[in-house]
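Q: What follows is a predicted structure for the sequence shown.
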Amino acid sequence: MKFDDVLRQIGEFGPYQKRTYFFAAIPAILVAFETLSVIFIFNIPPHRCAIPGYHGDSYYVKDGNHTLMLNHSIPKTKDGWDKCHVFTEALNDVIVANYHDVIEGTENGTVSGNESDVSQMTSYRTSDSLSTCDSWVYDTSIFESTIATDFDVVCDRSVYRPSSNMISEIGTLFGVFICGILADRFGRKIPFYIGGLALIGGGFGIAFTSNLITLNVCRFVLGIARMAVFMNGFVVGMEIVGPSKRVFTGLFIEVLWCVGELLLLLFAYSIRQWRYLEIALSIPSIGLMFYWWLIPESPRWLASRGRGEEALQVLEKIAASNKTQMPKVEETKGLFEADTQFSLRQVFQSRELRTRVLIVYSNMFVIAMVYYGLTLNVTNLGGDIFINFLIMAVLETIGFAVPTFLLDRVGRKPVYCVSILVAGLACVISLFPVMFGAPEWAVIALCMTGRLFVCTAYGVIYVYGAELFPTVIRASAMGTGVTVSRVGSLISPYLADVGILVGGKLENALPLVVMGSPAILVGLFSLWLPETKGTRLPETLEDLDRFRSKRRCGGCYGTGDEDIKEMTVEGEAEGLTATR
């Protein structure tokens, strides 16, 4: 008897399992906080160079004298005052001294000199040569302060934002490796708890940081912590429920992620200073300190490590809460069978498997890249950032709900292919509204359309991809796919900010085009993949080879309806993997 057979007999989703799943899954909300808060705390508001020597300068023009000083000191561009340059002569000591003669009360930012005195300053500028500025003033109408305004992450330093986001993703990628190793060796509970403590420390560390180096160290730690908490909480929740419930529970945790997005929006709208916002988002994580007593160790992991008595204790609690009977001891004989490990050599032995690996992994890579790229890009779109984020969160909820209703009705392949292709096309088409001067909302609408469909593709690929691999390597193959997807998310910060780094007319549309093009390409590749709905899933590499020779027929392995349903559900469940 296999472990899933035991769960079917004692109950697949009873009170004890629901309670454990709830406690294991609810941290997805906290992970969403720390993952997406960067959209608000690292926002770069409108800004310009500060007037040299005038410490009472502000982003808003106060009066006519202030305007004259701006004209004298800072060049104008088509978008307003220059963000990165001042007139070179405005930097010399003579001009600064004249400012101090003319300007009084600089501490409170008022100008008491008369207009004729201020206008005389223009006579000191004899050339239009420019120099880069080293101080800025910011629009504080939306955010009172952000990381970008406190540390002047603008102009030549604007690359620091995508670099900081990349460091966070490197931490997440590192977390995939280290947490996977720790979870296999020491169980799911220990790395989950350590990750929870790191989530608390990293969050408060960011809030009280005084420099960018410490900030990036904390973000790296948070990247590891997010993966430790989300992945191990996900696995504990999935491994304690029966096979027929794992598709639902695997997708429901994504809904909790979306709940986290909406709560984050509420916090960000209410708290406009980034340090206070980060503190408010970190306080709920303190509850993770009590999780050692709230969730059990995964009984499946205990069984796989030969700790049968401990595994049986958890299973007995499940049976007691479901008011069912445990199977007889002799029936649990196969409960401690080890999983077959994935070998790269096996990939290259089968042409069919090799092709599927390349297509599925390339799709995972691009989906993660586009998903996180569009998420980070919301701060660069025009319009109200809070409304944009709200639309994004609502569409993401819809996008993750779609697979639940369509996969078993329409099929995996059509839902996935349509989703990824429409997502890519919506992003690429955004180029045309910019080129032809369409309203700003047209680009936002296309971006949100891409966001909706890439979320659907995100939800489908981990079910569909798992069913394409044979049982003997399914879990390991999907685990490797998750690692590949993290590499895609690693480069997404630079893609999201490529418009800012390049500048020009296409600033808003360029990131969408860069992300949409590969999405269309891998979407076309995915058309080659077979449909898996209603077919018995491959168990061995030989099954794949036989499938290749009978590619044009349906139900290639010839099985009864009952077996088809059972194999499909188990395949879906086995392939669902924590990906945040």
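A: Looks like it came in fine.
Q: hey, let's count contacts and neighbours off CA atoms from now on
A: OK.
Q: T146 is in contact with Q273, isn't it?
A: Yes. The criterion here is C-alpha atoms under 8 Å, and T146 meets it with Q273 at 6.6 Å.
Q: Overlap in contacts, those two.
A: Common contact partners of T146 and Q273 (C-alpha atoms under 8 Å, 6 or more residues apart in numbering): I41.
Q: Neighbour count for the two, which is higher?
A: For T146 and Q273, the more surrounded residue by other C-alpha atoms under 10 Å is T146, and the numbers stand at 23 against 17.
Q: try this one next to it:
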Amino acid sequence: MKKEQEEGKPEFENILAEVGDYGAFQKSLVRWFLFPGVVPLAWFSLNIVFFMSVPDHWCHVSELLKSNLSVKEQQILIRPVEKQHGVEELSNCEMRDFNYSQILVDLLEGSQVKSILSRYNSTSNIPCPSGWMYDQTLYDNTASKQWDLVCDKDPMPSLVFTLTGVGSVLATPVYGGLSDRIGRKLTFFLCVFVTLVSGIASLFVPNFIAFLVLRMVNGGLSPTLFQLPYILLFEIVGTDKRTEMMTIGSIAWTVGLCTLPLFAYLLRNWVLLGLVTTCFCIPYFLYWRFLPESPRWLVSMKRYDEAVVILTRIAERNGSPVPDNLVERLKNVEKEAAREKQIDTAHNVTVLFRYRNLRKHFIFLTLI
């Protein structure tokens, strides 16, 4: 029965089973690459959430900064109450139309906030003429605070997230095609390098437009960086272990998500947070000698000798014998793949809508 099942497998799956499709070699990659490699991906992929956080803010009034009033008392004198969706809230973008120079004199003479409010009562408000003050309970500084992305610039943080998504849509097919052309391993390290450079550069650019462009480039790399560790493992493990690889990677991603707020809480400054999280790209380059190229991809590129070297390395680590006539068998794998590719090219995008189940899955995944 087992022999019949083996004969029903594609030839490469049989070769992989012979060298060991989940032995010490693959377990080592899971232990030292997949799990620890995916955790930091969440850190430098999603640090933008904290970069663009907008703290509570109110109009900057230099006169009140010279007083000994608490922040709360200053806000009482500055911020008018406005209704938003039927709820009364303190205004972020307007201030009371008071003579704050005279108020400062009154404060220095010992007047209380309540008496000043009753004495200078005014129903008119004006836009903030001198910028904003920001609440520092959670952050010392964010990108939104640095460039004052509030009030008339309120849509700008959302624009950053939108263009990050646009970058993903545009870049993913490019890097996906690149991984088919130059290999999974080289594409992975190229993406890590571009993420490192664009991520650090975005922290020190002098204007918001440059920041926006660099974050779009940086965000466009996230899906590829997330997928390639899985792909590298998928292509050297048996089919019955691929769900397990996805589960382990998802757990690692969740660990990264849960620990990222701790970095933001401890570091408090978006530049420092960006430096620490983005510099976790650097240890990835230590994987260069440890991480193998996908033997499946090498076979598809007719680089049989290199594929044999990697498969031999897998067999030796797993304590399995090296299969006989490996080069010839790999050539047969490539020929079969080429025939299947010719059949696939007869289809186009309309095949996604031709069959009921495929159409349903495509629509659901697109909406998600």
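A: On my side now, so go ahead. Because the structure is predicted, anything quoted here is derived from the model rather than measured.
Q: Post the TM-score for the overlay when you can.
A: Put the two chains on top of each other and the TM-score (TM-score structural alignment, normalised by the length of structure 2) is 0.82; 348 aligned residues with a C-alpha RMSD of 3.2 Å.
Q: For the stretch 301-450 of structure 1, which segments count as helices?
A: Taking DSSP state H, counting those that start in this stretch, the helices of the stretch 301-450 of structure 1 run over residues 308-322, 344-349, 351-377, 385-406, 412-429, 431-435, 440-468.
Q: Superpose on structure 1 and give me the mean offset of whichever helix or strand S144 of structure 2 is part of.
A: Using DSSP states H and E, S144 of structure 2 falls within helix 143-146. Compared with structure 1 after fitting, helix 143-146 of structure 2 deviates on average by 2.1 Å (mean C-alpha distance after the TM-score superposition for structure 1).
Q: post-alignment, the helix or strand that comes right after that helix versus structure 1, mean distance?
A: Where DSSP H and E defines the elements, the next helix or strand beyond helix 143-146 of structure 2 is helix 156-182. Helix 156-182 of structure 2 differs from its equivalent in structure 1 by a mean of 1.2 Å after superposition (mean C-alpha distance after the TM-score superposition for structure 1).
Q: now for the helix or strand that helix 156-182 of structure 2 is followed by, which elements pack on it?
A: Next along the chain after helix 156-182 of structure 2, taking DSSP H and E as the criterion, comes helix 184-204. Packing partners of helix 184-204 of structure 2 (3 or more C-alpha pairs under 8 Å, 6 or more residues apart in numbering; DSSP states H and E): helix 156-182, helix 208-234, helix 270-278.
Q: Export the helices of the stretch 301-450 of structure 1 as TSV, with columns for mean neighbour count and distance to I253 of structure 1.
A: Compiled in TSV, the helices of the stretch 301-450 of structure 1 are given as follows (neighbours: other C-alpha atoms under 10 Å; distance: least, C-alpha to C-alpha, whole Å):
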stretch	mean neighbour count	distance to I253 of structure 1
helix 308-322	17	21
helix 344-349	12	31
helix 351-377	23	17
helix 385-406	19	10
helix 412-429	23	20
helix 431-435	16	34
helix 440-468	24	11
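Q: can you put those helices in a markdown table and add distance to A28 of structure 1?
A: Below are the helices of the stretch 301-450 of structure 1 laid out as a markdown table (distance: least, C-alpha to C-alpha, whole Å):
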| stretch | distance to A28 of structure 1 |
| --- | --- |
| helix 308-322 | 24 |
| helix 344-349 | 32 |
| helix 351-377 | 16 |
| helix 385-406 | 14 |
| helix 412-429 | 24 |
| helix 431-435 | 35 |
| helix 440-468 | 15 |
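Q: Tell me which of those helices lies nearest to T20 of structure 1.
A: Set against T20 of structure 1 and scored by C-alpha to C-alpha, the helices of the stretch 301-450 of structure 1 come closest in helix 308-322, at 10.3 Å.
Q: and the closest one, which stretch of structure 2?
A: The counterpart of helix 308-322 of structure 1 in structure 2, using TM-score structural alignment, spans residues 304-318.
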